[in-house]
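1. Prediction below, plus the sequence it came from.
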Amino acid sequence: MAASRAWLVRGRVPGRTTEQRAAAARALLSIRALLQPSGAVAAAWVDAWKYSWPRDSSAVVTALAATGHTDDAYRILAYNARTQRSDGTWDARTKLDGSGPPDDREWQLDANGWVPWSVWQWYQAAGDDRQLAALYPMVRKATRYVVNALDDEGLPPPGPDYWEMPSTATTIGTAAPLLSGLRASADLARRSGHTADADAWQAAGDRLADGIRRHFAPLGYPRTADGRHGRDSAIAFLAPPFNQPPPDLAAALDSTHAALARPGGGISPGDDAAQHWPNAWTPSTATLALAF
């Protein structure tokens, strides 16, 4: 416990009030306990969750970088670089020793947005060009896969996202993180002197943003581009700190909040009639709160 307290002191504990700082300190200590020597981050210390998800670890990178623990954040990024598949994607989750996935759960393309975005977040805090150069091949492979995956409408293909369920239509839970990743990758490329990459990825981000505007915005930014699966808390991924919000997002956030709010104040992930979510999810609650 003394070592953990010393670790906290070496960084920053955010919060405006005593209660907020206490909650932040508990969260940071939990993160430290779940971070493995390999750089993997266990989602939780129970058997069903003792695996590292690229999505979850990207959020942890951002939290550590923002609170002054940039070396720990880099360790996670290096792990994600080692476990990236040869085509630039990631398994849905990996064993904590990095030896591969524990099962055949379908992979999720949103990781290709979350990981580059987390590199960008880390770099804002660390500013280490040498370490960025070591991570750049990972960013390039991930981003090139996304560019090639966009269809003629500028949208990524259907597939599972943070719900980890099949989808027959493009979801906002995939499209929004990929937009974050393309914007982040373009900026990292520009800062690294890779101007051709920067230009190509900026153009791809513009295509994706236009696809979201044409297919999701007229429907109030629902879960899927076909509008058949209700609301989704992933609308928050279109707002800071993930993306610059489109002008019409505020009204859609209000209606999504009204649809997904639970009596205790939390937020469920969605209201798709085919998938009942009776309980609030911590990520849904936290990200929608950030959006407001």
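-> Okay, I see it.

2. contacts, neighbours, all on C-alpha from now
-> Fine.

3. which residues in this structure form helices?
-> 2-10, 18-34, 54-66, 70-83, 111-126, 129-149, 172-191, 195-215, 249-260, 282-291 (DSSP state H).

4. Of all those, which one comes closest to Pro166?
-> Of all the helices of the chain, helix 172-191 sits nearest to Pro166, with 12.1 Å by CA to CA.

5. Show me what that closest one is packed against.
-> Applying 3 or more CA pairs under 8 Å, 6 or more residues apart in numbering; DSSP states H and E, we find helix 172-191 packed against helix 111-126, helix 129-149, helix 195-215.

6. Out of the ones you listed, which is the most enclosed?
-> helix 111-126 (a mean of 25; mean count of other CA atoms under 10 Å).

7. Could you dump the helices of the chain into TSV with distance to Ser99 added?
-> Converted to TSV, the helices of the chain look like this (distance: least, CA to CA, whole Å):
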stretch	distance to Ser99
helix 2-10	28
helix 18-34	18
helix 54-66	15
helix 70-83	8
helix 111-126	18
helix 129-149	18
helix 172-191	26
helix 195-215	31
helix 249-260	38
helix 282-291	27
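
8. Against that first model, consider the following:
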Amino acid sequence: MTRTAVAPAREAARAMPDPGRAGAARPRRRRWTGWAVAAVVYAVVATWSVHLKATESTEAFIDLYLDGVHLQADGAVADVQARRPATYLPGSRVLAADADDPAAQALAREQRDWLAAGTLPGAGTRYEGLVESALLDIRTLTGAAFEDERGTLRSAPGAAVAGWTDRWRYVWPRDASFVAAALARTGHPEDAVAVLGFVRDVQTDDGGFQARYLADASGVPDSRGVQLDGNGWVLWSAATVLDTIEDPVARRAALTELRPLVDRSVDHLLVLTDTAPHLPPPSSDYWEVREDDLTLGTVAPLLAGLEHAATLYDDAGEPRRAAAAAERAAQLRTAVEETFRPDGYTRYAGDAGPMTTLLGGNGRDAATAMLLPPFTTPLPGAEEAWLASVDEMARPAGGVAPGAGWKRDGISWTPETTLYALVAASSGHHELAAAWLDWVSAHRTGSGAIPEKVLANGAPAAVAPLSWSSANVVLAVAALEDAGAL
């Protein structure tokens, strides 16, 4: 075709309807319509979410369920009625009102002797009473006997229940791990091994853990299902416990007791993280809710656990196992950094931005603390993320919530607040640790128990004492003492 003939042909082509082009235009219009509808829906949802967040109660009320616990003359644990503070015999959880009972006197003497057999972090400082109270509550709630409609029942040896109210009278592998670490740090290694021994005995053959267990080791109380963070916490705890035992004979004996727990946990994690990028599957974590997406609260404890397991195996003269755990820990560390660091170590990867909290996203949470000592060497940017989370999670009474995206009910949670005190004490932020410890001490019940929650007005609430919070306090004060900061 000549050059002069090309232009008229093009003009004719432009003038003629093109079925293909017309067909393409209709889907394009439909796509634009779809995007417009999606944008409108998003705007409506966002506006409503902002409204819900803005109108949430910031001063919710939760009752105080009990003021503390006490030992009866028959050795069973009983409640102290809420807002009716107990007076105890010195160095015990035996009521002063029972002082004339020889059996009660013997129980009080046993608890005093137990305290004297170990060490008391913070002795001679303003934290002495706080730590003693926390240790006595841990002692009282571990392997305890209790009364119900079936009569007097005894927990299995080493069963460290989370609290004494019925919904907390279970053993969480996570909470038990911190209790064991606190017992070992205060000179009670046999008790610590017994606590981890309970966890060992309820562990499945493939190395997994359920969220929580009945105190008699007979099974689980409900269908909450698997919770992976327990594997990481028990490994961190086992290594921590063994590290406190100086006598080589006693250390070998403890390792023998804990070896099945450690081996099964490591093998389980190696299987779960076998495929690149070596991240575990989603699981519930310390938020105690079902998850479809992987959370930092699951993967951070697993990283800490594998790293501590590698050291444990190396110390035990197991180079093959040490190398396997160390290699997977390194792979997991890289995966955590690459997946969670870009958004500042938020609860979920990719969960960042100025609208995160307003839109009901979860931003950062207390898992940022799990990327720092005493759990692991800080990942790049982790300390900055943790410090940023302090303001994001702050609550009116002075503690913190489980996460920045937690409901705005004004309630401080002592497990997370004391966890932050422990990390601050272990990371050189000693004044910050002391401030949180002072706050916890000031917001105990009248009986001296650390409650799970503190309301916006400063009143203790929910269950008291709580074993995890008590253990964190002991470990935090010990860390300050080790650093020469008391």
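-> Structure's in. What do you need? Here the structure is a predicted model, which is why all the values come from computation and not from measurement.

9. May I see the helices and strands packed on helix 172-191 of the first structure organised as JSON lines, with distance to Trp53 of the first structure added?
-> Below are those laid out as JSON lines (distance: least, CA to CA, whole Å):
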{"stretch": "helix 111-126", "distance to Trp53 of the first structure": "9"}
{"stretch": "helix 129-149", "distance to Trp53 of the first structure": "15"}
{"stretch": "helix 195-215", "distance to Trp53 of the first structure": "24"}
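
10. Which one of these lies nearest to Phe237 of the first structure?
-> helix 111-126 (10.4 Å).

11. That closest one vs the second structure, average distance?
-> Superposing on the second structure and averaging over aligned pairs (mean CA distance after the TM-score superposition for the first structure), helix 111-126 of the first structure comes out at 0.7 Å.

12. residues in the second structure aligned with that helix?
-> Under TM-score structural alignment, helix 111-126 of the first structure corresponds to residues 230-245 of the second structure.

13. Tell me which of the helices and strands packed on helix 172-191 of the first structure lies nearest to Val9 of the first structure.
-> Ranking these by proximity to Val9 of the first structure (CA to CA) places helix 111-126 first, at 17.2 Å.

14. could you give the angle of that closest one to helix 172-191?
-> Angle of helix 111-126 of the first structure versus helix 172-191, following axes from the mean of the first three to the mean of the last three CA atoms, to 10 degrees, is 50 degrees.

15. which helices and strands sit right next to helix 111-126 of the first structure?
-> Packed against helix 111-126 of the first structure by the contact rule (3+ CA pairs under 8 Å, 6+ apart) you find helix 54-66, helix 70-83, helix 129-149, helix 172-191.

16. after superposition, how close is the longest one to the second structure?
-> Read it as helix 129-149 of the first structure. Relative to the second structure, helix 129-149 of the first structure is 1.4 Å off (mean CA distance after the TM-score superposition for the first structure).

17. quick one: that helix to chain centroid distance?
-> 16 Å (CA atoms, centre = their mean, to the nearest Å).

18. With the shortest one instead?
-> Averaging C-alpha coordinates over helix 54-66 of the first structure and over its chain gives two centres that are 8 Å apart (CA atoms, centre = their mean).

19. The second structure: matching residues for that one?
-> Under TM-score structural alignment, the match for helix 54-66 of the first structure is residues 173-185.

20. Which residue in the second structure aligns with Pro157 of the first structure?
-> Aligned partner of Pro157 of the first structure by TM-score structural alignment: Pro281.

21. hang on, the earlier thing: so which of the helices and strands packed on helix 111-126 of the first structure is nearest Ala23 of the first structure?
-> Taking those one by one with CA to CA, helix 54-66 is closest: 13.4 Å.

22. ok, residues contacting the closest one?
-> Contacts of helix 54-66 of the first structure with the rest of the structure, by CA atoms under 8 Å, 6 or more residues apart in numbering, involve 28, 31, 40-41, 43, 70, 72-74, 76-77, 80, 90, 92-93, 110-111, 114-115, 117-118, 121-122, 125-126, 162.

23. repeat that with 6 Å
-> Residues from elsewhere that reach helix 54-66 of the first structure, judged by CA atoms under 6 Å, 6 or more residues apart in numbering: Val41, Ala73, Ala111, Trp114, Val115, Ser118, Gln121, Trp122, Ala125.

24. after superposition, how close is that helix to the second structure?
-> Relative to the second structure, helix 54-66 of the first structure is 0.3 Å off (mean CA distance after the TM-score superposition for the first structure).

25. looking at the helices and strands packed on helix 172-191 of the first structure, which is closest to Leu188 of the first structure?
-> Closest of these to Leu188 of the first structure is helix 111-126, at 6.6 Å (criterion: CA to CA).

26. Map Arg3 of the second structure onto the first structure.
-> Counting by TM-score structural alignment, Arg3 of the second structure has no partner.

27. Count the neighbours of Arg3 of the second structure for me.
-> Counted with other CA atoms under 10 Å, residues neighbouring Arg3 of the second structure total 7.

28. Can you give me the separation between it and Ala9 of the second structure?
-> Using CA to CA, to the nearest Å, Arg3 of the second structure is found at 10 Å from Ala9 of the second structure.

29. contacting residues around stretch 142-156 of the second structure?
-> By CA under 6 Å, 6+ apart, the list of residues contacting stretch 142-156 of the second structure from outside reads Ala76, Val77, Pro157, Gly158, Ala159, Ala160, Ala215, Asp216.

30. I should have written stretch 227-242 of the second structure there, sorry.
-> 173-174, 177, 181, 184, 210-211, 265, 283-284, 298, 301-302, 305, 308-309, 312.

31. How far does it sit from its chain's centre?
-> The answer for stretch 227-242 of the second structure is 12 Å, by CA atoms, centre = their mean.

32. Next: stretch 327-345 of the second structure.
-> 19 Å.

33. which position in the second structure aligns with Ala250 of the first structure?
-> That one, Ala250 of the first structure, aligns with Glu383 by TM-score structural alignment.

34. measure that match to Tyr345 of the second structure for me?
-> 10 Å.

35. So for the two, which sits in the more crowded spot?
-> Shown here are Glu383 of the second structure and Tyr345; by other CA under 10 Å, Tyr345 has more neighbours (31 against 18).

36. What separation do you get for the residue opposite the more buried one in the first structure once aligned and Ala176 of the first structure?
-> Using TM-score structural alignment, the partner of Tyr345 of the second structure in the first structure is Tyr221. Distance, Tyr221 of the first structure to Ala176 of the first structure, using CA to CA: 10 Å.

37. any residues touching stretch 181-197 of the first structure, and which ones?
-> Contacts for stretch 181-197 of the first structure (CA under 6 Å, 6+ apart): Gly113, Pro116, Trp117, Trp120, Ala198, Trp201, Gln202, Gly205.
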